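*Asks:* Whatever this is, show me its structure:
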Amino acid sequence: MNFTITSPRQILVGGGVVARIAETLATFGLSRPLVVSDPFMVSSGLIQRCLEPLAKAGIRHSVFSDTVPEPVDTVVAAGVAVTKGGDFDCLIGFGGGSPIDTAKAMAILAAGGGAMADYKVPHQADLAALPVIAIPTTAGTGTEVTRFTVITDTARDEKMLIAGLAALPLAALVDYELTFSVPPRTTADTGVDSFTHALEAFVSRRANPYSDSQALAAMRLIGAHLRRVYREPKNAAAREAMMLGATLAGLAFSNSSVALVHGMSRPIGAHFHVPHGLSNAMLLPAVTRYGLAHAQARYAEAARVAGFAAAGDSDEVAAEKLAAGLVTLNADLDVPGPRQYGIDEATWNAKLDLMATQALASGSPGNNPRVPEAGEIVTLYREVWASGRNAA
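*Replies:* Now for the predicted structure:
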């Protein structure tokens, strides 16, 4: 068996580790960071958790906070202009997945020029102009440890998967204390996103022993704590477990792959501006059931580890409990369907063929245990719409 393992050179994990950002920079001989964040991190004051240690250490820094939810190529280009206008030697992505993904894309575009569309898969983006240090403030995307970034091409309404070593952060500071103020809806959606990363990595056709170990550990943590952290947002133990689970899930899919859920999720985000974690949550039950029989033993093991099934359940029973349990999980987390989210049915139906084409073009569906054709993806989109009609 041949496989490659990639991860940041350093990952700091624990409550309060954000205070070690200056120390982290010094470890790698860096001293002139551009902090990439978003307007809420600035207005809420949370960004000071990163900036104050820098100021205390006498490290000159600037902030680019114009990132938007679901990163877009125009903002990346604006960030590159800021990068080139200053004497920076690294980028610090501080915030949810969007600022970190934007920082990664800025590093890639600044190195190679052109347009972000030039770097989408199957292109391998391995050259970065600046190293990225990632500090996530949500327990969800895992982007702090992955070799991927996802950027929307605004001209085509297409979410582009960009992959390569240039998207892999140099270091990550994983501090669960930064997640205490995350609202319940975001907590739920990013939590399901993390579980999806781990599950898809585990059932992927590209799974390997390393990714399996990370995926199983992630599903064990997330399965035990997701409902609790949704109900008890100040529960420190639950927040800590979810943050670690998200990072482990990121390591899992970065060294394996995501699959059909993510392939179908990106077009929903691009066309209807649904947050990435939420669109994954909408899709996960139906897509899991679609592939169930094609990787029954794997789905069954996932069900047992995550607490959906008992240790003694047969593979058939355990896999079925996973499929049913994901429906219940969405109900417990008040996950809306596309209609409940406010998407117009006629517009949804008019986009189905295009979304199916874009999903296939991303390459992710090819990693699924059951590889779909475009017509099957359209059927799944219709099923997701119908299954959400009576959602809470």
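*Asks:* From now on I want contacts and neighbour counts done on CA atoms only, so please keep to that.
*Replies:* Will do.
*Asks:* Can you give me the neighbour number for the closest residue to A117 other than its chain neighbours?
*Replies:* Distances taken as Cα to Cα, 6 or more residues apart in numbering put D153 closest to A117, at 6.8 Å, once the chain neighbours are dropped. Neighbour count of D153, defined by other Cα atoms under 10 Å: 18.
*Asks:* what sits against D153?
*Replies:* If a contact means Cα atoms under 8 Å, 6 or more residues apart in numbering, then D153 has V72, D73, M116, A117, K159, M160 as its contacts.
*Asks:* The strand or helix carrying A237: which residues count as buried?
*Replies:* Following DSSP states H and E, the helix or strand that holds A237 is helix 236-254. When burial is assessed from 16 or more other Cα atoms under 10 Å, helix 236-254 yields the following buried residues: 236, 238-254.
*Asks:* Show me what that helix is packed up against.
*Replies:* With contacts defined as 3 or more Cα pairs under 8 Å, 6 or more residues apart in numbering; DSSP states H and E, the secondary structure elements packing on helix 236-254 are strand 171-174, helix 184-203, helix 209-231.
*Asks:* of those, which approaches A323 most closely?
*Replies:* Among these, helix 184-203 comes nearest to A323, with 12.0 Å by Cα to Cα.
*Asks:* Next, the angle helix 236-254 makes with the closest one.
*Replies:* Going by axes from the mean of the first three to the mean of the last three Cα atoms, to 10 degrees, helix 184-203 is angled at 40 degrees with respect to helix 236-254.
*Asks:* In helices, which of the contacts of D153 appear?
*Replies:* Using DSSP state H, the subset of these located in helices is D73.
*Asks:* Could you also give me the structure for this second sequence? I'd like to compare it with the first:
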Amino acid sequence: MNLLELRPKILKFNLIKEFCEEFSVCENDLIFTNRFLYDTFLKNLNLKSSYIFQEDYNLKEPSDDIIDKIIKEISHKDIKRVIAIGGGSIIDISKVLSLKEVGTTCELFEKKLPIIKEKELIIIPTTCGTGSEVTNISIAEIKSKKTKIGLAVPELYADYAILIPELVRNLPYEFFVYSSIDALIHAIESLVSPKANPYTEMFSKEAIKMILHGYKKIIENGKEYRKEIIEEFLIASNYAGISFGNAGVGAVHALSYPLGATYHVPHGEANYQFFIEVFKCYNKKNPNGKIKNVNELLKEVMKTDKNVDVYEELENLLENLINKKKLNSYGMKEEEVEIFTNSVIETQQRLLANNYVELSKEEIYKLYKNLY
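*Replies:* Below you'll find the model as predicted:
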């Protein structure tokens, strides 16, 4: 049994300038980022590397048509290294850009093509939630299937994962909250996964503690206080990435994918909509398995009374940070409750295999219905 795989070398720099100097960023490097990060942190460094920008492709969430377009446009460049500086969308696409001779993204994600890594890959996350810098997973919307699909192969591991607090300190509050909730979900889903083991559990538990303690401090001291403790969230996200990269995530992610793909809801925000409801369902079905230890951990960290419903308490804590919306507020139609349910059953078995307990089609339908 494979207990833990840690492939990228993890480094930390206080400033992006320090990273560029240490890694001798040059003309054979392709930097994939967004224009705000470029203007704020990179422009004055006068690097000789090539750039591609998120905005040039109207990129919100990765999709196969956008990835195919980027691959075609950079195919003539002599690129030795791909450097991803951004959130989950940039990171997921950059993993694909490090591969050799990708035909179409759809064929790649359906594993109809040989998967060969050709370029060195460096990932620098600029949110507090993706964790993807340390995973071998890339997620993309496949337009023909109207949902997101994951590709998980060793060739997608980065060579280096770089943590730079400077890049996340001024992350807008809403992005900070949704991305860090995503990291919390990564940690908790992987903690109850059938693939969890003492090594992954260690990273999961520490991430949960760091994130929830941080949230309590922010609620107590105000939104701006997040900037004082941002490095803790960056490290917690990395811990959660190590955990879910080895143990996997389950139904929360699986149910969020049709919503995200259809209505272009950002990944962390989409996951937030399903988080508490899925875990209430898990807890109701089997309160005496692994989830019992999770419940005790949450009560300990949040300092709640033993008789209090821990998921009601967790929901209240998160609501103090940002309000959760109804699914219909995104434009979702009532008939899509069944459509999304069928999509999850048909396309997300990779994730559903990581559920704490098995969820029937009827139970998944009910989860969508309750949240609609």
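*Asks:* got the contacts of D153 of the first structure as JSON lines, with distance to R304 of the first structure and neighbour count columns?
*Replies:* Supplementary listing: the contacts of D153 of the first structure in JSON lines, determined by distance: Cα to Cα, whole Å; neighbours: other Cα atoms under 10 Å:
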{"residue": "V72", "distance to R304 of the first structure": "38", "neighbour count": "25"}
{"residue": "D73", "distance to R304 of the first structure": "41", "neighbour count": "23"}
{"residue": "M116", "distance to R304 of the first structure": "41", "neighbour count": "22"}
{"residue": "A117", "distance to R304 of the first structure": "41", "neighbour count": "19"}
{"residue": "K159", "distance to R304 of the first structure": "33", "neighbour count": "28"}
{"residue": "M160", "distance to R304 of the first structure": "34", "neighbour count": "24"}
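*Asks:* and which of the contacts of D153 of the first structure is nearest D344 of the first structure?
*Replies:* When these are compared for distance to D344 of the first structure (Cα to Cα), K159 wins out at 20.3 Å.
*Asks:* OK, contacts around that closest one?
*Replies:* V150, I151, T152, D153, R266, P267, G269, A270.
*Asks:* Buried among those? Need that as a selection in ChimeraX.
*Replies:* Selection command for ChimeraX covering only the buried members of the contacts of K159 of the first structure, criterion 16+ other Cα under 10 Å:
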select :150,151,152,153,266,267,269,270
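*Asks:* okay if I get the contacts of K159 of the first structure as CSV plus secondary structure and distance to L178 of the first structure?
*Replies:* Below are the contacts of K159 of the first structure laid out as CSV (DSSP: H, G, I helix; E, B strand; the rest coil; distance: Cα to Cα, whole Å):
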residue, secondary structure, distance to L178 of the first structure
V150, strand, 23
I151, strand, 24
T152, strand, 27
D153, strand, 30
R266, helix, 27
P267, helix, 30
G269, helix, 25
A270, helix, 28
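*Asks:* quick one: the helix holding A237 of the first structure to the second structure mean distance?
*Replies:* For helix 236-254 of the first structure, the mean distance from the matching residues in the second structure following superposition reads 1.0 Å, by mean Cα distance after the TM-score superposition for the first structure.
*Asks:* Which residue in the first structure aligns with K195 of the second structure?
*Replies:* With TM-score structural alignment as the criterion, the equivalent of K195 of the second structure in the first structure is R206.
*Asks:* Verify the stated contact: its match with P369.
*Replies:* No. Using Cα atoms under 8 Å, R206 of the first structure is not in contact with P369; the gap is 9.8 Å.
*Asks:* in the second structure, which spans are strands?
*Replies:* Assigned by DSSP state E, the second structure shows strands spanning 9-12, 29-33, 50-53, 81-86, 120-125, 137-142, 147-152, 160-163.
*Asks:* so stretch 72-80 of the first structure aligns onto which residues of the second structure?
*Replies:* Applying TM-score structural alignment, one finds that stretch 72-80 of the first structure aligns to the residue range 63-71 of the second structure.
*Asks:* Just give me how far that stretch sits from the chain centre.
*Replies:* Centroid separation between stretch 63-71 of the second structure and its chain, computed with Cα atoms, centre = their mean, to the nearest Å, is 20 Å.
*Asks:* Can you give the contact residues for that stretch?
*Replies:* Outside stretch 63-71 of the second structure, the residues that touch it by Cα under 8 Å, 6+ apart are Y57, L59, I93, L97, V102, T104, T105, C106, A140, E141, I142, K143.
*Asks:* and what of stretch 17-37 of the first structure?
*Replies:* With contacts defined as Cα under 8 Å, 6+ apart, stretch 17-37 of the first structure is touched by 47, 49-50, 53-54, 57, 59-67, 83, 87-95, 99-100, 102-103, 135, 171, 173-175.
*Asks:* Perfect, that will be all.
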